[in-house]
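>>> no sequence for this one, just the structure:
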């Protein structure tokens, strides 16, 4: 009986030793690198979608400045940027631009009705002398409306409409838009520096108002 117990214990020990040796031999994780095969280095992607070196530092960033309503102004500013040694391009964009603000009396049923209102304005004009322009519109979406003047500034148009309403007329104002082209200047700029493009634009045309926006480099 004692011999049987010793034999069972011995068999158990041999079993566990065998299981351990089997797991060591066959359950190893796969090697991270095969011998003789070089390691692959991953490259970062640049702004244009191409591969670049992960250690390379970006040396320039790109901006677009505008809009310029006059092409000559845009070209003079672009030439100034190019003279400084930077890549530059000009792009043209079509847009609807506010030309003026029209103050008017709404459309009437007929031209005769509009003429009666104009006659009334003329009669009051003798005393008020503030409504200096009044003209019946002959065609278009405002046919038989009465134009009371156009203004470059919205505040002036609003004040004039309020004054005419004070006189008893239903004056209103609206934008007059015209399809036109505007111009934008794209250029690269040294990283960490700032080119005074807005100041250069003011030197060319003191009335110009532009904004500087970042954009993807395409040079």
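Happy to help now that I have it. These numbers come from a predicted model, not from an experiment.
>>> CA only for contacts and neighbour counts going forward, please
Noted.
>>> what are the ranges of the helices in the protein?
Per DSSP state H, the chain carries helices over the ranges 2-26, 71-83, 111-128, 154-166, 197-204.
>>> quick one: which of these is nearest residue 143?
helix 111-128 (8.6 Å; Cα to Cα).
>>> What lies in contact with stretch 43-63?
Applying Cα atoms under 8 Å, 6 or more residues apart in numbering, the set of residues contacting stretch 43-63 from outside is 186-191, 212-218.
>>> again with stretch 164-176
By Cα under 8 Å, 6+ apart, stretch 164-176 touches 98-106, 131, 157-158, 161-162.
>>> can you put these in CSV and add distance to residue 76?
Below are the contacts of stretch 164-176 laid out as CSV (distance: Cα to Cα, whole Å):
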residue, distance to residue 76
98, 24
99, 24
100, 27
101, 30
102, 33
103, 37
104, 40
105, 43
106, 44
131, 43
157, 34
158, 36
161, 40
162, 42
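>>> Of all the helices of the chain, which one comes closest to residue 138?
Closest approach to residue 138 among those (Cα to Cα): helix 111-128, 8.4 Å.
>>> follow-up on the earlier one: which one, of the helices of the chain, ends up nearest to residue 37?
Among these, the nearest to residue 37 by Cα to Cα is helix 2-26 (23.5 Å).
>>> Structure two is appended below for comparative analysis:
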């Protein structure tokens, strides 16, 4: 009986002490996010904006503009072969701010063709060929198919002067000969240079006499 009473009294005492510790303190238990003396972290969005503050301009954009204004760029060429282009790069190395090589396709004359225009049938084309032979005009060919079918070819010439001579020979004999230019796509090799605007620059000083040309281009 005595032990049961003692247990009840101890339980009541523990409850009373706990209630006093929880409710009877004169201050609140508040945790601190940082140690004493250390500034509290703030999100950038929580920082108040001061009126009149302007973001600093992008320095890299100004630098790029300045670079474009300090240089001028020219295209040099066309070079006949990639080896000629490499040799020019070696000769100009160290004398320009920067260089780049490029290749582009261009169309140029490959030959000149002398011919009699196509007629309505192959029989008519063969008749024209016999008439050419009767006038001692040889070295012709009757085209039998394709876009130029029933045309009488009178020769393909690399030299336009020779083509013109053949044309005159055939027209003088009374035939309606014509001459047309044949073209082909070929590569061209160019060297682009960026040079300082503050000083004169003549690429001929380093490459010597040549038939190369140059023209201004947007800087790269």
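That came through fine. None of these values were measured; they are calculated from a predicted model.
>>> now the equivalent of residue 179 of the first structure over in the second structure: how far from residue 108 of the second structure?
Under the alignment (TM-score structural alignment), residue 179 of the first structure pairs with residue 185 of the second structure. Residue 185 of the second structure is 7 Å from residue 108 of the second structure, where distance means Cα to Cα, to the nearest Å.
>>> same deal with residue 192 of the second structure?
In terms of Cα to Cα, residue 192 of the second structure sits 22 Å off from residue 108 of the second structure.
>>> Same check on residue 92 of the second structure?
Note on residue 92 of the second structure: its distance to residue 108 of the second structure, by Cα to Cα, is 29 Å.
>>> And for residue 155 of the second structure?
In this view, residue 155 of the second structure and residue 108 of the second structure are 19 Å apart by Cα to Cα.
>>> More neighbours: which of those two?
The neighbour count for residue 155 of the second structure versus residue 108, taken as other Cα atoms under 10 Å, is higher for residue 155 (18 against 13).
>>> Now do the same for the more buried one: its match in the first structure.
Match for residue 155 of the second structure (TM-score structural alignment): residue 149.
>>> Tell me how far residue 74 of the first structure lies from residue 92 of the first structure.
From residue 74 of the first structure to residue 92 of the first structure the distance is 10 Å (Cα to Cα).
>>> my bad, residue 214 of the first structure
For residue 214 of the first structure relative to residue 92 of the first structure (Cα to Cα), the value is 17 Å.
>>> can you give me the strands in the second structure?
Applying DSSP state E to the second structure gives strands spanning 71-79, 98-116, 141-142, 152-157, 178-196, 213-217.
>>> right, so of these, which gets closest to residue 122 of the second structure?
strand 141-142 (8.3 Å).
>>> can you list the residues that contact that closest one?
Outside strand 141-142 of the second structure, the residues that touch it by Cα under 8 Å, 6+ apart are 125, 126, 129, 149, 150, 151, 152, 153, 154.
>>> Looking at those residues, which is nearest residue 16 of the second structure?
The closest of the contacts of strand 141-142 of the second structure to residue 16 of the second structure turns out to be residue 149 (Cα to Cα; 120.2 Å).
>>> coming back round to it: compare residue 74 and residue 92 of the first structure (neighbour count), which wins?
Neighbours per residue (other Cα under 10 Å) separate residue 74 of the first structure from residue 92, with residue 74 holding more: 24 against 14.
>>> ok, the closest residue to residue 187 of the first structure other than its chain neighbours to residue 97 of the first structure distance?
Using Cα to Cα, 6 or more residues apart in numbering and skipping residues adjacent in sequence, the residue nearest residue 187 of the first structure is residue 88, 4.3 Å away. Residue 88 of the first structure is 26 Å from residue 97 of the first structure, where distance means Cα to Cα.
>>> could you list every residue that touches the residue nearest the centre of the second structure?
Nearest residue to the geometric centre of the second structure (Cα atoms, centre = their mean): residue 102, 9.6 Å. For residue 102 of the second structure, the contacting residues are 189, 190, 191, 192, by Cα under 8 Å, 6+ apart.
>>> The match of residue 179 of the first structure: neighbour count?
Residue 185 of the second structure has 12 neighbours, counted by other Cα under 10 Å.
>>> Kindly report the same for the one 4 residues further on.
Counted with other Cα under 10 Å, the neighbours of residue 189 of the second structure add up to 19.
>>> Kindly report the same for residue 119 of the first structure.
Residue 119 of the first structure: 13 neighbours (other Cα under 10 Å).
>>> ok, now residue 168 of the second structure?
Look at residue 168 of the second structure: counted by other Cα under 10 Å, it has 14 neighbours.
>>> Could you do residue 171 of the second structure as well?
Counted with other Cα under 10 Å, residues neighbouring residue 171 of the second structure total 13.
>>> how about it, what's its partner in the first structure?
Residue pairing (TM-score structural alignment): residue 171 of the second structure is matched to residue 165 of the first structure.
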